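**Q** any chance you can model this:
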Amino acid sequence: MGIERQMPGRQPRTRIQKKNTETILEAALDVFSQHGFRGSTLDQIAKAAGLSKPNLLYYFPSKVAIHRELIDGLMQTWLDPLRKMQAEGEPIEEILAYVLRKLEMAREYPRESRLFANEIVQGAPNIMDKIEGELKDLVDEKTQVIEGWISAGRIAPVDPYHLIFSIWATTQHYADFDAQIRGILHPEGDSHFEAARAHLDTLFRRMLTP
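**A** Below is the predicted model of the structure:
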């Protein structure tokens, strides 16, 4: 797929640029989710995108820039389910709705989950500012909501931070360890997610019921 460089005075080919940017990001998501940031190369991404390396560099100046673009988009997707937890709602149902939203994300966005997991395993060198910034701020906000529910006797006493960590662990597991789960269960398609939904509902409902 050939890409024409923008000539001086010529308007950018917006449709083509948008299409090829999306193609590069989609290819990079595949590569990064399989090999992690350190194990991935621009050559791998270019090949997966069906572009030459010079063409890829027309859109992104480096591997870091591609990874950062993916992470920026992913962080917003990742934060949305927790943002939807409302203090005004019924506490157990609000928390269980968050659990199920996270499980659904594991089913719908497994590559994104593995991209995030690979980055964390490597020490989060490219996203620590986001973890210590907007992610921490949101988690702090929601732990205060949970603490309020506990103080009011509306849910059983739990450590709010570790409750959230447990939700992440038990839901993202279905994306990050997909091969292991499928090797044990041999499910038809994604049929195992229904059993996972029922199990997690029971697990957290029993934990949280006063």
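**Q** drop to CA atoms for contacts and neighbour counts, all remaining ones
**A** Noted.
**Q** would you mind finding the longest helix in this structure?
**A** helix 14-39 (DSSP state H).
**Q** from the contact counts, what lies against the next helix or strand after that one?
**A** Using DSSP states H and E, the helix or strand that follows helix 14-39 in sequence is helix 42-49. Here helix 42-49 touches helix 14-39, helix 53-59, going by 3 or more CA pairs under 8 Å, 6 or more residues apart in numbering; DSSP states H and E.
**Q** host element of the closest residue to R101 other than its chain neighbours?
**A** Spatial nearest neighbour of R101, chain neighbours left out: P81 (6.1 Å); criterion: CA to CA, 6 or more residues apart in numbering. Using DSSP H and E, P81 sits in helix 63-83.
**Q** mind listing what's buried in that helix?
**A** Buried positions in helix 63-83, judged by neighbour count with 16 or more other CA atoms under 10 Å: K63, I66, H67, L70, I71, L74, M75, W78, P81, L82.
**Q** output the residues you listed as JSON lines; include the columns distance to T21.
**A** As requested, those are exported to JSON lines (distance: CA to CA, whole Å):
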{"residue": "K63", "distance to T21": "14"}
{"residue": "I66", "distance to T21": "10"}
{"residue": "H67", "distance to T21": "13"}
{"residue": "L70", "distance to T21": "11"}
{"residue": "I71", "distance to T21": "15"}
{"residue": "L74", "distance to T21": "16"}
{"residue": "M75", "distance to T21": "19"}
{"residue": "W78", "distance to T21": "22"}
{"residue": "P81", "distance to T21": "27"}
{"residue": "L82", "distance to T21": "29"}
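**Q** one more sequence to fold, the one below, so I can look at both together:
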Amino acid sequence: MAGKPAKKPSRIQIRNRRRIMDAALEVFSQHGYRGATLDQIADAAGMSKPNLIYYFDGKEAIHVALLNALMEEWLAPLAELDESGEPLDEILTYVRRKMDMSRRYPRESRLFANEIIQGAPRIGPHLQSGLKPLFDEKCQLIRRWIEEGRLPPTDPQQLIFTIWAITQHYADFEAQVRVLIADEEAGWDAANAHVESVFRTLLASPGTLG
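**A** Alright, predicted model coming up:
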């Protein structure tokens, strides 16, 4: 006989899980995985440690849940590169979305960066199963655009790496950026304009320069 279907979590349970994950995001982004403790997460969530463990088995379970949610969010802009679109417009739209994410989700970006710096011990399988196929697919798309003469010759892999390096700098080094650029709004306007100009120039056809 088939077992009973899993009971759906209540609204309170859903709310508490979100509360724990938001608190954990703050703690992990500040202290890294190794420096973070369940006590710190429980304090940040405003609940007892036993209550927290009712929802998650331990620190690693919370960390993995955050990384899984982050991977889905982080891959969405790359997945939306559209082969039917104008290549330069598609890539610049991707750059803009990455800049927007760096502004809105600096903690999430630092969480991901800390995991990668440690050798991706918890998210490694997801890099292989999720990121790698998508990365290869979009590199092939960019390569095809180049072969069709719709983009100037460039290395698709290095292009994507450069987009990541430049756009995520504003999230991963947020504290430094805040010190160096006092006017946040003006700073972001300048950053967006400059970064778009960098990639527009890089990907311009030779005849459009000058």
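**Q** got the angle between the longest helix of structure 1 and helix 63-83?
**A** 90 degrees (axes from the mean of the first three to the mean of the last three CA atoms, to 10 degrees).
**Q** corresponding residues in structure 2 for helix 14-39 of structure 1?
**A** Using TM-score structural alignment, helix 14-39 of structure 1 corresponds to residues 10-35 of structure 2.
**Q** which other helices and strands does the longest helix of structure 1 contact?
**A** helix 42-49, helix 53-59, helix 63-83, helix 110-121.
**Q** neighbours around the equivalent of L180 of structure 2 over in structure 1, how many?
**A** Mapped onto structure 1 by TM-score structural alignment, L180 of structure 2 lines up with I184. Neighbours of I184 of structure 1 under the rule other CA atoms under 10 Å: 8.
**Q** likewise for V198 of structure 2?
**A** V198 of structure 2 has 11 nearby residues by other CA under 10 Å.
**Q** kindly reformat the helices and strands packed on helix 14-39 of structure 1 as JSON lines containing distance to I155 of structure 1.
**A** Formatted as JSON lines, the helices and strands packed on helix 14-39 of structure 1 follow (distance: least, CA to CA, whole Å):
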{"stretch": "helix 42-49", "distance to I155 of structure 1": "47"}
{"stretch": "helix 53-59", "distance to I155 of structure 1": "50"}
{"stretch": "helix 63-83", "distance to I155 of structure 1": "18"}
{"stretch": "helix 110-121", "distance to I155 of structure 1": "29"}
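**Q** tell me which of those lies nearest to A156 of structure 1.
**A** helix 63-83 (19.8 Å; CA to CA).
**Q** how far apart are whichever helix or strand comes after the closest one and its match in structure 2?
**A** Downstream of helix 63-83 of structure 1, the next assigned helix or strand under DSSP H and E is helix 91-108. Here helix 91-108 of structure 1, set against structure 2 after superposition, deviates by a mean of 0.4 Å using mean CA distance after the TM-score superposition for structure 1.
**Q** residue range for the helix holding P81 of structure 1 in structure 2?
**A** Against structure 2, helix 63-83 of structure 1 falls on residues 59-79 (TM-score structural alignment).
**Q** quick one: contacts for L70 of structure 2?
**A** Going by CA atoms under 8 Å, 6 or more residues apart in numbering, L70 of structure 2 touches E108, F112.
**Q** scratch that, D178 of structure 1
**A** Contacts of D178 of structure 1 (CA under 8 Å, 6+ apart): none.
**Q** to T202 of structure 1, which of the helices and strands packed on helix 14-39 of structure 1 lies closest?
**A** helix 63-83 (19.9 Å).
**Q** what lines up with P54 of structure 1 in structure 2?
**A** Under the alignment by TM-score structural alignment, P54 of structure 1 pairs with P50 in structure 2.
**Q** from L88 of structure 2, how far out is the most centrally placed residue in structure 2?
**A** Nearest to the geometric centre of structure 2 sits W74, at 3.7 Å (CA atoms, centre = their mean). Note on W74 of structure 2: its distance to L88 of structure 2, by CA to CA, to the nearest Å, is 21 Å.
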